[in-house]
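Undergrad: Let's see this in three dimensions:
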Amino acid sequence: MTKLSVNINKVATLRNARGGNNPNVVRVAQDCQHFGAQGITVHPRPDERHIRGQDVLALAPVVYTEFNIEGNPDERYFELVKAVKPAQATLVPDAADVLTSNSGWDTVTHAAYLRQLIQDLKAAGAGRVSIFVDPVPEMIQGAAEVGADRIELYTGPYAEQFHTDPKAAVAPYTACALLAYQLGLGVNAGHDLDLHNLKFFKQEVPHLLEVSIGHALICDALYYGLANTIQMYLRQLS
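TA: Below you'll find the predicted structure:
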């Protein structure tokens, strides 16, 4: 079964909009796990507009499933990895001013940089390192060559095309997942996956180990409740 890691950034966004500690991101992470989530994902950005560095430190003792820290590997990110030693560190090439992640790494152009990053993250205590990539075979090959343990396929383009041509939308992901498996890479996926497109993606993409879902899941929880929503997503993956 593909694991569901719940990204709780949007919970922190809601908290930050009002100040204080409501909703409590630590309590939400605990509840997500209690309700069946097999991991918790956070993506602390430099401006701390949602998850803050202090949140990451506070979450570390309570995440007993799998803690995944995403982010652009700046000095602050490295300090958090050193302090927390997460099960997974996911490298995302976010510019400082982007609203949300919108592209993967060029693992060929930045091969030397990524190779050193992965070595440093492992030395800092990351259990494994995943690289956020577009569904392009050359980028998958490059991820294997720099020593990544996994890739996370950027599924934004899939979600955009799904409603008009699902077969065409998923085809590059199927091919890249097969290639990754052949190269010894684990396969994760994330971005704009939801209750409408997740089941088809899971059916068509082989060797899918984990999906990270935040925005859509938290939006659905407003209508269905958090416990029920997590179970609905897990059913799409079963």
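
Undergrad: CA only for contacts and neighbour counts going forward, please
TA: Will do.

Undergrad: Could you report the neighbour count for V11?
TA: Per other CA atoms under 10 Å, the neighbour tally for V11 reads 21.

Undergrad: Please report how far it lies from L217.
TA: 11 Å (CA to CA, to the nearest Å).

Undergrad: do A169 as well
TA: On the measure of CA to CA, A169 and L217 end up 21 Å apart.

Undergrad: who has more neighbours, those two?
TA: L217 (25 against 19).

Undergrad: quick one: what helix or strand has the more buried one in it?
TA: helix 215-224 (DSSP states H and E).

Undergrad: downstream neighbour of that helix in the secondary structure list?
TA: In N-to-C order, the element after helix 215-224 by DSSP H and E is helix 226-237.

Undergrad: Now do that next one: which elements does it pack against?
TA: strand 3-7, helix 25-34, helix 198-204, helix 215-224 (3 or more CA pairs under 8 Å, 6 or more residues apart in numbering; DSSP states H and E).

Undergrad: hey, where'd the helices end up in this structure?
TA: 9-18, 25-34, 53-59, 75-84, 111-124, 137-145, 156-162, 166-182, 198-204, 215-224, 226-237 (DSSP state H).

Undergrad: In CSV, list these along with distance to D97.
TA: Shown next, in CSV, are the helices of the chain (distance: least, CA to CA, whole Å):
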stretch, distance to D97
helix 9-18, 16
helix 25-34, 24
helix 53-59, 18
helix 75-84, 16
helix 111-124, 22
helix 137-145, 24
helix 156-162, 18
helix 166-182, 28
helix 198-204, 29
helix 215-224, 19
helix 226-237, 30
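
Undergrad: from these, which stretch is densest packed?
TA: helix 137-145 (a mean of 20; mean count of other CA atoms under 10 Å).

Undergrad: and that one, how far out from the chain's middle?
TA: Helix 137-145 sits 18 Å away from the centroid of its parent chain (CA atoms, centre = their mean, to the nearest Å).

Undergrad: ok, and what's touching it?
TA: For helix 137-145, contacts defined as CA atoms under 8 Å, 6 or more residues apart in numbering pick out 105-108, 111, 131, 133, 151, 175-176, 179-180, 183-185.

Undergrad: re earlier: contacts for the helix holding L217 next, please.
TA: Under CA under 8 Å, 6+ apart, the answer for helix 215-224 is 6-8, 10-11, 192-194, 226-230, 233.

Undergrad: Another for comparison:
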Amino acid sequence: MTKLSVNINKIATLRNSRGGNIPNLLKVASDIQDFGANGITVHPRPDERHIKYQDAYDLKPVVVTEYNIEGNPIQKFKDLVLEIKPTQVTFVPDGEDVLTSNAGWDTIKHQSYLKDIIAEFKEAGIRTSIFIETDLNLIEAAATTGTDRIELYTENYAAEYVKGNKEAIQPYVEAAKLAVDLGLGINAGHDLNLENIKYFKQNIPNLAEVSIGHALISESIYLGIENVVNLYLDRLK
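TA: The predicted structure follows:
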């Protein structure tokens, strides 16, 4: 079964909009795990507009499943992750001014840089993953960095799926097959939702984990978070 890691950034956004501690981020993370999710993901950004750096520390004893911290490995982020030692760190090449992650790594251009930071995190016993698009040359280059996994950036698949274009899955299938041949684990995320996740899961070989936040929390407004977590788990079987 593909693991479901729930990104709780949007819970932090709601909390921050009023100040105080409602909703309680730690309680939500604990409950989501009790509801059956296999992991918790956070993405602290330099401006701390949703997840704060202190949240990442506070979540450490709360996350008893898999803890995934994603972000651009600037020095402050590196220090945070190396101190917390989560299950996994996912490298995302976000600029400081981006609203949400909108591109994967150029693993050819940044080959040397990625090798160095991946070696540092792996030495600390942290599983590594690179957020990446489906270009096969970039997948091959990712394999030479020493990373354990890649995370396929699925925005294009999601955008085409809603139009009825299921052929948009094909680049992801080819990327996944190559990744498997190269010994890489496969994660995926961005705009996956209850409508498109089952078809994605059915077609991607060796899909280890999906990280879902915005859609899952939005769907929970109507359906309830416990129900939604279990709907995802059912689709990921």
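
Undergrad: Turn the helices and strands packed on helix 226-237 of structure 1 into JSON lines, columns for distance to G19 of structure 1.
TA: Formatted as JSON lines, those follow (distance: least, CA to CA, whole Å):
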{"stretch": "strand 3-7", "distance to G19 of structure 1": "20"}
{"stretch": "helix 25-34", "distance to G19 of structure 1": "13"}
{"stretch": "helix 198-204", "distance to G19 of structure 1": "33"}
{"stretch": "helix 215-224", "distance to G19 of structure 1": "19"}
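
Undergrad: who wins for proximity to Q119 of structure 1 among those?
TA: strand 3-7 (24.5 Å; CA to CA).

Undergrad: could you give me the residues in structure 2 that that closest one aligns onto?
TA: The alignment of strand 3-7 of structure 1 onto structure 2 (TM-score structural alignment) spans residues 3-7.

Undergrad: now do stretch 58-75 of structure 1
TA: Using TM-score structural alignment, stretch 58-75 of structure 1 pairs with 58-75 in structure 2.

Undergrad: Can you list the buried residues in the matching stretch?
TA: 59, 63, 65-73 (16 or more other CA atoms under 10 Å).

Undergrad: Next step: the residues you listed restricted to strands.
TA: 66-71 (DSSP state E).

Undergrad: If we only consider the residues you listed, which is nearest to T154 of structure 2?
TA: E70 (15.8 Å).

Undergrad: Now do the contacts for the closest residue to that closest one other than its chain neighbours.
TA: Here the nearest residue to E70 of structure 2 in space, its sequence neighbours aside, is T90; by CA to CA, 6 or more residues apart in numbering that works out to 4.4 Å. Contact analysis of T90 of structure 2 by CA under 8 Å, 6+ apart lists 68-71, 128-131, 151.

Undergrad: How much space separates T90 of structure 2 from N24 of structure 2?
TA: Distance from T90 of structure 2 to N24 of structure 2, by CA to CA: 25 Å.

Undergrad: next one: M1 of structure 2
TA: 30 Å.

Undergrad: I figured V133 of structure 1 hits I151, correct?
TA: Yes. Taking CA atoms under 8 Å as the definition, V133 of structure 1 is a contact partner of I151 at 6.6 Å.

Undergrad: out of these two, which sits in the busier spot?
TA: Higher neighbour count among V133 of structure 1 and I151: I151, with 28 against 25, using other CA under 10 Å.

Undergrad: Give the full set of residues in contact with the spatially most central residue of structure 2.
TA: Among the residues of structure 2, the one closest to the centroid is S211, at 4.1 Å (CA atoms, centre = their mean). Neighbouring residues of S211 of structure 2 by CA under 8 Å, 6+ apart: 4-7, 41, 187-190.

Undergrad: Let's see that with 10 Å instead.
TA: S211 of structure 2 sits next to 3-7, 39-42, 68, 151, 187-192 when contact means CA atoms under 10 Å, 6 or more residues apart in numbering.

Undergrad: Likewise for I8 of structure 2?
TA: 25-26, 28-29, 32, 40-43, 50-51, 212-214, 216-217.

Undergrad: if I read this right, I204 of structure 2 contacts T154, doesn't it?
TA: No. If you go by CA atoms under 10 Å, I204 of structure 2 and T154 don't touch, sitting 11.8 Å apart.

Undergrad: shared neighbours of those two, which are they?
TA: 169, 172, 188.

Undergrad: Please report how far the first one lies from I150 of structure 2.
TA: It refers to I169 of structure 2. 17 Å.

Undergrad: cool, P171 of structure 2 as well?
TA: 15 Å.

Undergrad: Closest to E96 of structure 2 out of the buried residues of stretch 58-75 of structure 2?
TA: N72 (9.0 Å).

Undergrad: Please give me every residue in contact with that closest one.
TA: With the criterion set at CA under 10 Å, 6+ apart, N72 of structure 2 makes contact with 43-46, 78, 90-96.

Undergrad: run the last query once more with 6 Å
TA: For N72 of structure 2, the contact set (CA atoms under 6 Å, 6 or more residues apart in numbering) comprises 91-94.

Undergrad: Can you list which of those residues are found in strands?
TA: Per DSSP E, these map to strands at F91.

Undergrad: okay if I get the contacts of N72 of structure 2 as a markdown table plus neighbour count and distance to F200 of structure 2?
TA: Compiled in a markdown table, the contacts of N72 of structure 2 are given as follows (neighbours: other CA atoms under 10 Å; distance: CA to CA, whole Å):
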| residue | neighbour count | distance to F200 of structure 2 |
| --- | --- | --- |
| F91 | 23 | 22 |
| V92 | 21 | 21 |
| P93 | 20 | 24 |
| D94 | 18 | 25 |
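
Undergrad: List just the nearest of the contacts of N72 of structure 2 to K115 of structure 2.
TA: Proximity of the contacts of N72 of structure 2 to K115 of structure 2 was ranked by CA to CA; the top entry is F91 with 11.9 Å.

Undergrad: pretty sure the closest one is touching R127, no?
TA: No. Using CA atoms under 6 Å, F91 of structure 2 makes no contact with R127, being 11.1 Å away.

Undergrad: Neighbours of S130 of structure 1, how many?
TA: S130 of structure 1: 25 neighbours (other CA under 10 Å).

Undergrad: Noted, bye for now.
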